[in-house]
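Student: I need the structure of the sequence given here:
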Amino acid sequence: MKKKKINLRDIDTEKHAGEHTHDDGHNHSSPESVGKFKTYIPAIFSFVMLLAGIGLDYFDILFFKEWVRIIWYVVAYLPVGFPVIKEGWNSIKNGDFFTEFLLMSIATIGAFAIGEYPEGVAVMLFYAVGELFQNAAVNRAKSNIKALLDVRPNEALVYRNGAYVSVAPETVKIGEKIQVRVGEKVPLDGTLLSEKGSFNTAALTGESKPDTIQKGASVFAGSINLDGVVEIETTKEFKDSSIARILDMVQNATARKSKTELFIRKFARIYTPIVVFLAIGLTFVPYLLVDDYVFRDWLYRALIFLVISCPCALVISIPLGYFGGLGAASRNGILFKGASFLDSMTKVNTVVMDKTGTVTKGVFKIKDVVSGINLEPALSGVEGEAEFMKYLMAMEAQSTHPIARAILEYKAEGEDFKATKVSEIAGKGLKGTVNDKTVLVGNKALMNSNSIEVPSDTESIVESIVMVAIDNKFVGYVTIADELKEDAHQAIKEIRDSGISKIIMLSGDKDSITQQVAKELGIDWAKGGLLPEDKLTEVEKLKAQPGAKVAFIGDGINDAPVLAASDVGIAMGGLGSDVAIETADIIIQTDQPSKIARAIKIGRSTRSIVWQNIGLAFGVKIVVLILGAGGLATMWEAVFADVGVALLAILNAVRLQRMKWE
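Tutor: Sure thing, here's the model as predicted:
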C-alpha cells in the first residue's frame, strides 16, 4: 500500500467542498460525506459477491459451473483488483517495477490462473480493506490539521479613511489598527489597544482556560475574542503570524522522516525484488530437485509466498505510527518539527534549561521597597516610600527593560515626577535629572563608579536589586523577583521520573538567584551570570561527555545558539521569540515546562509502537513464509500474514491518537 501524502491545500479544498448547502434551507449530505461512502462501495460489492460465490460453491448449485463461476469471480474481483493492477502498471511505466501493487497483482492473477478464484478475490478484497483502514487513519490525521485550518481567519476589519472596512488579512500592513468583535478570530498578531480583553487561545496553545490581558499586551492570530469589541495594532504581517507559523510547522513535520521510517522505505525497495525472484525460484527450482513435481502445486506455493512477503504492514504502519505521535503531541500543545525528533527525544539523558521564561514566568514584580536610608528631609517620614518611588519611576519611565515595566506598575498617589537628561550607562543603569536633582538608578557597579557608599546588608540580597542615589547620596532600593511557573516543581519531578539522569540550569540572571531557584526546584547543578556564548560553551562540554544526549530548553533570542547546538532544542512558548522558535526542534506552545516530560513520553510511546509493528510484521511473516514454502499454509493464512498483520499494525498505530498523557 502506498503512503498518502497529506497536503494542507488539499485539506482546505475538501473542507470548503464539504460546506455546501442547498437553497431550500435544509442541510443535505455534503459531497465530502457522499464521496466517503462511495469509496466503500467497491469493497462492499466484492465482499457480497465473494460470500455469494462461496455459498454457491458450497451448496454445489447446478448453474454455478465452469464459465459462469469464472465470470462471477471476475466480476467480484474487478472492483477491488482493477485499481491495484492499474497502479502497478503506472508504477512500471514510471520505472518502478517492484512494488506491493505488482506483488498483489501477480499473486491474485496467478490464483485465477490455477483455478483458485475465491482465494484470488479474497486476497485483493482484504488488500482493499487494508487501503480503507489506511485512508481512515490518514483522514483522522487530516481532521486534526483541519482543526488548525478552521482557526485561520478569512477577514480583517481594518481602520482606513475614517472607517473600519473588511479586507483579506493578507492585505493588512504592520502598524494598522484592526477591530475584532465578540466571537470573532483575531486575524493578525498585534498589541491590544483596548483597556483589556479576554481571548480563547486553545487552537494555538492547547490551553482551554481563557487568557485575559491588559492594554499593551500581545494578542495572537487565531485567538478568539470572548468579551467585548477590542482594537488591536498589528505587529506582523499575516504570513508571519502565529497561526501561519504553526500551520507551516505542522505541514513540514510530515515531510521530516525518522531514520526508522527511511530505513523501512529503503528496505522495501530491496526486499520486494528479492521476494519476486525467490517466488520464481520456488516455482521452477523444485523441478530439478523432486521426483513428483507438479507445476500447479509449486506455483500455488509461490503465490502464497508472494502474498505473505508483501511489505504492506511495514510500509504503512511505521509512517502512521510516527504521524500518530506527531498528532498526539500537537493535541497536547507540543509541536515536533519532524518524526526524527520523536526518536531523538527517546535518547535524551541530560536536560539543560534556561531559568527566566522557562521555569519562571519572566514577569518581574516588586518584592520589597526599602527607603529612608540617608533620605533628605523632603523624602523622610510617612510619605518617604511614595516620594522615593516617584523619583525611581520617573527614571525608569525612560527604559524598556522588563524590570522597568515592573517598577512602573507601582501605584503612587499624587502627581508623577518627570525626568530629564536621562542617559543609559551600559551594564550599570541610568543617570538623569528629577526636580533639579541628579538621580542615579541601577546596580552596585553604578554606585561604586560614582563613589556612593552602599549599605553592607545589600550584599546578602539574592533577588535582583535596583539602587537609587539622589545628589550622590544613597536613598534606598527595591528588590525585584520573578515568579516560578505553577507547574515548575511538577515539571522537574516528572522529568526525573521519566528517567533523565541529569537536570541542569544555565541562566544569564545573577548566580545567587539562579542557585536559589535551582535549590528550590531540586535541580542537580546550576550556573548563573552567563552570556549566550557561555551557555553554548557549557552545553558543548556536556555533549562531549561519552554517551551524553543533551536537550536544551529556552525561550529567548539569546538562547538560539544553544538551541541549535544541542541534540534536541526545545523552545518554551510557541508564541515567544521568533528566533528561538525557528531554531528549535520542538515547540512547547503552552509555556508549561511540565510538557517536557510529556514530550519524552510521547516520543517513547511512538517508538515502542513502531517497533511493536516491526516485530509483529516480521514475526508473523517469517512463520507463515516457512509454512507456505513447505506447503503447509493456504492462501487464507497468506491473507492474514499480509493484510491481517497490516490491519493490526494500523490499529496499533492509531492507539497513539487515543492515548491519555496526563
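Student: going forward, measure contacts between C-alpha atoms and count neighbours the same way
Tutor: Noted.
Student: Spit out the contact partners of Ala649.
Tutor: The contact partners of Ala649, by C-alpha atoms under 8 Å, 6 or more residues apart in numbering, come to Ala313, Ser317, Asn613, Leu616, Ala617.
Student: Which secondary structure element is home to it?
Tutor: helix 645-654 (DSSP states H and E).
Student: And stretch 100-114, what's buried?
Tutor: By neighbour count on 16 or more other C-alpha atoms under 10 Å, the buried set for stretch 100-114 is 100-112.
Student: Also this sequence, please, to line up against the first:
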Amino acid sequence: MDYIRYKQYHSACGDCCGAESQADSPQPDGHRGHKHKDDHEHGADNHGSWTVHWPLLAALFILMVMLVLEYGFDVIPERWLGLVIYITAYLLSGYEVLLLAFRKALRLDFFNEFFLMSIATLGAFAIGSYSEGVAVMVFYSIGEWFQDTAVNNAKRSIKALLDIRPDQATVWRDGIWKTLDPAVVQIGDRVQLKPGEKVAVDGILLSEHAAFDSAALTGESKPDTKEKGGAVYAGMINLNQLAEVSVTALFKDSKLSRILEMVQDATTRKSQTQLFISRFAKIYTPIVFFLALLVVLLPMAFVADYTFRDWLYRGLVFLVISCPCALVVSIPLGYFGGIGLASRHGILFKGANYLDVMTKVDTVVVDKTGTMTRGVFRVQQVVAADISVEELLQFAGALESKSSHPVALAIVSYAQQNINVPLPRLEVSALEEIAGHGLKGRVEGHEVLAGNTRLLTKFGVSYAHSLNEGVDTMVMIAVDGRYVGHIIIADELKPDAAEAVSGLHALSIRVVMLSGDKQEVADRVASELQIDEVYGGLLPEDKVGRVQALKDGGSKMAFAGDGVNDAPVVALADAGIAMGGLGSDATVETADIVIQNDQPSRIVTAIKVGRLTRRVVWQNIVLAMSVKLIVLGLGAGGVATLWEAVIADVGVALLAILNAVRIQHISIREQELLS
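Tutor: Next comes the predicted model:
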C-alpha cells in the first residue's frame, strides 16, 4: 500500500520532487513500470476509492470536531490530551507523507514537497500550533487525493477511448467454429461475426455485403457498408447480419492495436510547456526553501524585537504555499484532456508536443487526391486510336491490375465490366512503377505504358499535343512504343472540403494545395474550394521541394496527405497529418497527427483542440503563480497564517485541476467547436 501510494504521488508530482519518471522507476518485481501497467492501474483505482482513504477521512473528522469544540463551544482540552488527539490525527493523515520524506532524505533529496510539508507541519507542532499543523497535512493530503484521482481518470478515459479490443473471436478450426483468444488467430483464418459483435482482427469480407459501425475508429456514427473483398478492421461492430471475414493481420498488428499504442505513447511525449514547468519546478523548489530560511533568520540582524517563534511561523507559511504541485499536476492533466478530446473525434495526437505545434501553425499544405478529394475515381470516357476499345481496356486493365493506386482501381473495375476476357488470365510481366509517371510492363508479350504524358515523353512515344490541353485526369496508353488511346478519369471533392478551407481561413491560416495532377486540374479544384495557392504537375520530390521552400520562408506549417508518396513531406512538415488512420501504413507511421475518418475539416478541429488546451494550460499557470506570489508576500509579512496558506495552496490546485478536467468533458458541436 505504501508503495502504491508512493507511485501515485510520484506520478502526479514527480517532476516537482526531482525524482525519476514513473516509467523508469523500479517496480517491486524488478521490472519497469510500463511492463505491469495492469497492476499499476489497479493501484490507481484503489487510490481513488473512499475505503483506501479512511485514515485521512478519520483525521478530517477529528480535526473538525476539535475545531468545533474550541471555536464553537470554547472547550479546550488539557494540553497533553489535545497533543495526543492532534498527533493521532496528524499521523492518520500524514504518515505516508512523512515516510516518503524520510526515504527521500536518505537519498539526500530534500527539495521535494513531501519534505517541505513535513518540515512545515512538524514546525507548527514545535511552536504549539497543533490544529494548524494537522490542518496543513489534512488539506494537503485531500488535495493530493483529488489530484491523483483527476490524473488517473484522465489516463483511464484516454485508454478506455480506444481499448475496445474484443477478448474472443469465433474461428473456423478443425471443421467446426471455435471461440478463441484473438491473440492466437492466424493470418488466413476464417472468422465469423454475429450481429452486434466486435471485429477482433483485421481482414477482408468474405460475405457478399455487411454493414459496420466504425465510430470507435473514426469518430463517425454513420454505418459503413462493405462489399465482398472490402477491408474490415478490428474495433468495428457488425450491425445487422451474420458475416465472415478472412484474417489479413495478426491481433497485435491490427490497426486498432497500433492506434491504441499511439494514444498510450502520446501521454509520455511532453510538450514544451510541460518540459519548461518541470525544469522550473526543480529550480523553484530549492529557491523557496532557502527563502523560507531567510525569512526566519535574516530579520535577526534588522528587527529590534525579533521573536524566533513569530518568524519561524512566517517561514512555515512560506514553505506551505511554495509547493508547485498545482502547476506540475494540472498542466499534464490539461494535455491529457486535449489528447482525449481529440481522440473522441477521430483525431490522434502522437504527443502533447504536437498540440502545442498546432497552435502555432500559420500555413496548412494539403495534397489533392485522397485529402481534399475522395480519391475514388471513375472512368468517364475511353478514347481508342488504331485499336478497339476492348483491346485498349485489356492492355490497360491488365497492367493496372498490378497497382493499388485509386486511378488503377477505377480502370480495372471499368475494364472488368466492359471486356469479355477476364483480366487475371492475361499474362503480365516485367512490371515497373515509375513514381509520378505511371506503369510500364509487358502484357501478353507486348510492352505497355499506362500513365501521364510525362511517361510517354520519357519513353519517346509521340501523341497529339492537343491532349495536353485537357482538364480532367487522363491516363495515356501506349503499346509497343505507339500511342493507342487514353482513358479520362474523374474524381470528386469530399463533402467537407470547402468547410475545411473556410474553417482554416476563419483561423487566419493560409491553405496551399500540392498535386501530381496537371496544373489545370489542380487549378479547377483550388478555384472551387477557394484555396490560396496551388501547385500542380508535381512529382514526389517536387512536393518535398515546395514544402521546404515554405519552411525556409518562415512558415509554421502542417501538411496533410494520405498516400505512400506523401510520407516524406509529412515527415518534413512541422506537423505531419495523415488523412485516414486506416490508410497508408507508411504515412500513418510517419505522421504526428492521424485523422482517422478521412475528413479534412478535422484539421480545423485539431487546431482548435490545440488552442483550447494551450489556453487552459496558461490559465492555470497564471492563476497558480499569481496566488502563490501574493500569499508568499503576505506570509513573509506576517499577514497570512498557516490556515490561509493551506487553503490557498489546496484551493488553487483544485481550481487548476477542475479547469484542466473540463477539457475532457467538452461536447463538440461542429458549428461552435471550441469557440
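Student: ok, Arg658 of the first structure to Phe341 of the first structure distance?
Tutor: From Arg658 of the first structure over to Phe341 of the first structure the distance is 21 Å, taken as C-alpha to C-alpha, to the nearest Å.
Student: which of those two has more neighbours?
Tutor: Phe341 (22 against 10; other C-alpha atoms under 10 Å).
Student: Now do the same for Met474 of the second structure: its match in the first structure.
Tutor: In the first structure, Met474 of the second structure lines up with Ile465, judged by TM-score structural alignment.
Student: With Arg614 of the second structure instead?
Tutor: Aligned against the first structure by TM-score structural alignment, Arg614 of the second structure finds its counterpart in Arg607.
Student: Please tell me I have it right and that match contacts Met345.
Tutor: No: between Arg607 of the first structure and Met345 there is no contact under C-alpha atoms under 8 Å: 10.0 Å.
Student: Identify the residue nearest the geometric centre of the second structure.
Tutor: Phe349 (2.8 Å; C-alpha atoms, centre = their mean).
Student: measure that residue to Ile577 of the second structure for me?
Tutor: Phe349 of the second structure is 9 Å from Ile577 of the second structure, where distance means C-alpha to C-alpha.
Student: so what's in contact with the two at the same time?
Tutor: Counting by C-alpha under 8 Å, 6+ apart, the residues touching both Phe349 of the second structure and Ile577 are Asp592, Ile593, Val594.
Student: which residues in the stretch 551-675 of the second structure form strands?
Tutor: Assigned by DSSP state E, counting those that start in this stretch, the stretch 551-675 of the second structure shows strands spanning 557-561, 575-579, 593-595.
Student: Quick one, which of those strands gets closest to Thr88 of the second structure.
Tutor: With C-alpha to C-alpha, the closest approach to Thr88 of the second structure among the strands of the stretch 551-675 of the second structure belongs to strand 593-595: 52.5 Å.
Student: Quick one: the residues in the second structure that stretch 118-125 of the first structure pairs up with.
Tutor: Going by TM-score structural alignment: stretch 118-125 of the first structure matches residues 131-138.
Student: How far away from the center of its chain is the matching stretch?
Tutor: On the basis of C-alpha atoms, centre = their mean, to the nearest Å, stretch 131-138 of the second structure sits 40 Å off its chain's mean C-alpha point.
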